[in-house]
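Chemist: Provided below for reference: sequence and predicted model.
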Amino acid sequence: MNLAWPIVTAAFLASLVEAVEALTIVLAVVTIRGWRPAAIGLFAGLCALSGLVVLFGPALDQIPVHLLQFIIGVLLLLFGLRWLRKAILRAAGLIALHDEEAAFAAETSQLQGLVDRSEARLDRIASLTAFKAVLLEGLEVIFVVIALGTGKGMFASAAAGAIAACSLVLLLGLAIHRPLARVPENALKFIVGVLLSAFGVFWTGEALGIAWPGSDFAIIAFALVFFGAGCVAVVLARRPDQRASA
């Protein structure tokens, strides 16, 4: 089984979600303070992320392959289960769906509440807001790329998926100047949670010396198990009145 396309897909979908969230905040900065503070924060965030990759990337080569695969597998599983859990709770109606339009409005309102400050300070706050958004969401993208790409030597494939997603979101954001509210974020998080959890189980087992039946095809089986379990969990987590209406 060629793992390139599953890894590209998982990296693309995970990065798509993070890029949309970062773009929402950056566009809120653009709306209130213009492109200059937003561009400064965006550029500073990208530089910080690049510095972290250059600084810590070579250290991965010093870690034994099986130990690295085990660590990444466990982290990937925990990361995927976190996304899957949130997606299940949102689909079940136990927590509110993430609304990019609402996030955009909240961020805009927060920045507008600072109008009594000096122009220079407002620009610094706006740039810092954009910087924080790019850095925090970018760190999650980097983690996903490293976790998906390092275990099987598919770093280039994972990076390609992430770059494609971030580029797509950036181009759409520049074109429409609004948050991408129509992106079905919870559905994407559900799928990404399933994929990351499946990869996590597979790579953790391989690091422990488990010979999975079907070799790489076992990832598909794990994904189906997590998907089925997630769907069942959504139904069970719904309140009785929600189940009846569904």
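Modeler: Perfect, thanks for sending it.

Chemist: okay, CA-based contacts and neighbour counts for the rest of this
Modeler: Will do.

Chemist: so who does the residue nearest to residue 115 when sequence neighbours are not counted touch?
Modeler: Spatial nearest neighbour of residue 115, chain neighbours left out: residue 122 (7.6 Å); criterion: CA to CA, 6 or more residues apart in numbering. Applying CA atoms under 8 Å, 6 or more residues apart in numbering to residue 122 gives the contacts 33, 114-115.

Chemist: now the end-to-end length of stretch 111-121.
Modeler: One end of stretch 111-121 sits 12 Å from the other (CA to CA, to the nearest Å).

Chemist: How about residues contacting that stretch?
Modeler: Residues contacting stretch 111-121 (CA under 8 Å, 6+ apart): 29, 32, 122, 126.

Chemist: Who wins on neighbours among the residues you listed?
Modeler: Neighbours here mean other CA atoms under 10 Å. Within those, the largest count is held by residue 29, at 29 neighbours.

Chemist: I'd say that residue and residue 38 touch.
Modeler: Yes - applying CA atoms under 8 Å, one finds residue 29 in contact with residue 38, separated by 5.8 Å.

Chemist: Please report the distance of residue 118 from residue 25.
Modeler: Applying CA to CA to residue 118 and residue 25 gives a distance of 21 Å.

Chemist: and what of residue 244?
Modeler: Distance of residue 244 to residue 25, computed by CA to CA: 38 Å.

Chemist: what about those two, which has more around it?
Modeler: Taking neighbours as other CA under 10 Å, residue 244 and residue 25 compare with residue 25 leading, 27 against 8.

Chemist: tell me which element that one falls in.
Modeler: In this assignment (DSSP states H and E), residue 25 forms part of helix 4-33.

Chemist: Return the distance of stretch 101-120 from the chain's centre.
Modeler: 25 Å (CA atoms, centre = their mean, to the nearest Å).

Chemist: take the one below as the second:
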Amino acid sequence: MGNPALFIALFIAVFLACAVEAVEALTIVLAAGIARGWRSALCGLLAGLLTLTVTVAALGPAVSALPLNALRLVVGGFLLIFGLQWLRKAILRASGHKALHNETAAFAATLDAAQHAPARRASLVPDGYGIALAFKGIVLEGMEVVFIVLTFGSNQHNMSLAVVAALAAVLTVAAAGVTVRAPLSRVPENSMKFVVGIMLTTFGMFWGAEGAGARWPGSDLALLILIPAVGLYALFLVATFRRRVPRENAVGATSEEPEGTHA
């Protein structure tokens, strides 16, 4: 990939998307460790990372072996669907039609459920519930990271860039989590999801059209027009929908629902 603009856009999209998933995975692992013991949480964490590693090793070569046009058409379609889900919910949050995601509230809800769950011990397992909780959090959020890395990396034949961006995001979040030992509630996750929705939607449009045989004016430089255009349209929708929200229902509520694949 020789275009610096596409290089930077690709890195930012992968980094932000993976950072969002890493923040949510960290919240679940923290709750598992505090409520059920760090030995169980770390066992689930390691098992989840092993599962993701095997998944990448199995799927990576298969995805890369697809013809480029077919790959871009299929992956572009998936990215467009995936990105529009993120963007739709981000627009609804920003306009007051959906509660903002609150990582502190999500942590409290997960912690409460973990503290009240019965102990599940076995000879070689310190606490089955704690392991399962951490494992589920790592695998569910991690699968989205795997999807993002494989799709972006294989489409541009620059898997190393996608992997570096994902690792940078995960290590940054992990380091912050170890430092504060609390959910990263100060991370502007709602704003990040808005940006990620714009980026995923744009790349889905860009690659999907290329896979279908279209040629963008200026090739990769078209992204410099597409990304701001999608962003401005999203902001226009926010402003339009915000006028239709009664004052008492405006943004201010918080959400405790796990986001997962639903952004």
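Modeler: That came through fine. All figures in this text were calculated on a predicted structure; none of them were measured in a lab.

Chemist: The stretch 151-263 of the second structure: strands as residue ranges?
Modeler: 254-255 (DSSP state E, counting those that start in this stretch).

Chemist: can you give me the helices for it?
Modeler: 159-180, 189-211, 223-242 (DSSP state H, counting those that start in this stretch).

Chemist: can these go into CSV with extra columns for distance to residue 50 of the second structure?
Modeler: Compiled in CSV, the helices of the stretch 151-263 of the second structure are given as follows (distance: least, CA to CA, whole Å):
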stretch, distance to residue 50 of the second structure
helix 159-180, 15
helix 189-211, 27
helix 223-242, 35
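
Chemist: Can you say which of those helices is packed in most?
Modeler: helix 189-211 (a mean of 23; mean count of other CA atoms under 10 Å).

Chemist: Check the burial of the counterpart of residue 31 of the first structure in the second structure by counting its neighbours.
Modeler: With TM-score structural alignment as the criterion, the equivalent of residue 31 of the first structure in the second structure is residue 34. Neighbour count for residue 34 of the second structure, taken as other CA under 10 Å: 15.

Chemist: need the contact list for residue 34 of the second structure.
Modeler: Residue 34 of the second structure neighbours (CA under 8 Å, 6+ apart): residue 111.

Chemist: Relative to residue 108 of the second structure, how far out is it?
Modeler: Residue 34 of the second structure is 11 Å from residue 108 of the second structure, by CA to CA.

Chemist: thinking again about what came up before, so the match of residue 31 of the first structure versus residue 178 of the second structure, what's the distance?
Modeler: From residue 34 of the second structure to residue 178 of the second structure the distance is 13 Å (CA to CA).

Chemist: Contact partners for the aligned residue in the second structure for residue 202 of the first structure?
Modeler: Aligned counterpart of residue 202 of the first structure in the second structure: residue 206 (TM-score structural alignment). Residue 206 of the second structure sits next to 76, 216, 223 when contact means CA under 8 Å, 6+ apart.

Chemist: Could you tell me which residues make contact with residue 91 of the second structure?
Modeler: 194, 234-235, 237-238.

Chemist: Taking those residues together, which two end up most distant?
Modeler: 194 and 237 (12.4 Å; CA to CA).

Chemist: Show me what stretch 56-70 of the first structure is in contact with.
Modeler: 150-151, 203-208.

Chemist: circling back: top of the contacts of residue 122 of the first structure by number of neighbours, please.
Modeler: When neighbours are counted by other CA under 10 Å, residue 33 leads these with 20 neighbours.

Chemist: picking up where we left off before, residues shared between the contacts of residue 29 and residue 38 of the first structure?
Modeler: 126-127, 130.

Chemist: Rebuild the contacts of stretch 56-70 of the first structure as CSV, extending it with distance to residue 20 of the first structure.
Modeler: Listed next are the contacts of stretch 56-70 of the first structure as CSV, based on distance: CA to CA, whole Å:
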residue, distance to residue 20 of the first structure
150, 25
151, 27
203, 28
204, 30
205, 33
206, 33
207, 34
208, 36
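
Chemist: and those residues, which two are the farthest apart?
Modeler: Using CA to CA, those span at most 16.5 Å, a distance reached by 150 and 208.

Chemist: Which one's more surrounded, those two?
Modeler: Between residue 150 of the first structure and residue 208, counted using other CA under 10 Å, the more crowded position is residue 150 (19 against 12).

Chemist: Give the aligned equivalent of that one in the second structure.
Modeler: Matched to the second structure by TM-score structural alignment, residue 150 of the first structure sits across from residue 154.

Chemist: What separation do you get for that match and residue 88 of the second structure?
Modeler: Residue 154 of the second structure is 26 Å from residue 88 of the second structure, by CA to CA.

Chemist: Residue 97 of the second structure -> the first structure?
Modeler: By TM-score structural alignment, residue 97 of the second structure lines up with residue 94.

Chemist: show me the contacts for that match.
Modeler: Residues near residue 94 of the first structure by CA under 8 Å, 6+ apart: 237-238.

Chemist: Can I get the shared contacts of residue 29 and residue 38 of the first structure in a markdown table including distance to residue 2 of the first structure?
Modeler: Rendered in a markdown table, the data for these read as follows (distance: CA to CA, whole Å):
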| residue | distance to residue 2 of the first structure |
| --- | --- |
| 126 | 44 |
| 127 | 42 |
| 130 | 38 |
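
Chemist: which one among those gets closest to residue 52 of the first structure?
Modeler: For those, the nearest to residue 52 of the first structure is residue 130 (18.0 Å; CA to CA).

Chemist: Give me the secondary structure label for that closest one.
Modeler: helix (DSSP: H, G, I helix; E, B strand; the rest coil).

Chemist: give me the number of residues near it?
Modeler: The burial count for residue 130 of the first structure: 29, using other CA under 10 Å.

Chemist: got it, and the one 3 residues further on?
Modeler: Neighbour count for residue 133 of the first structure, taken as other CA under 10 Å: 23.

Chemist: How about residue 113 of the first structure?
Modeler: Neighbour count for residue 113 of the first structure, taken as other CA under 10 Å: 10.

Chemist: if I line the two up, what does it land on in the second structure?
Modeler: Aligned counterpart of residue 113 of the first structure in the second structure: residue 116 (TM-score structural alignment).

Chemist: And that match, how close does it get to residue 250 of the second structure?
Modeler: Taking CA to CA, one finds residue 116 of the second structure at 34 Å from residue 250 of the second structure.

Chemist: just residue 16 of the second structure next, same as before
Modeler: 27 Å.
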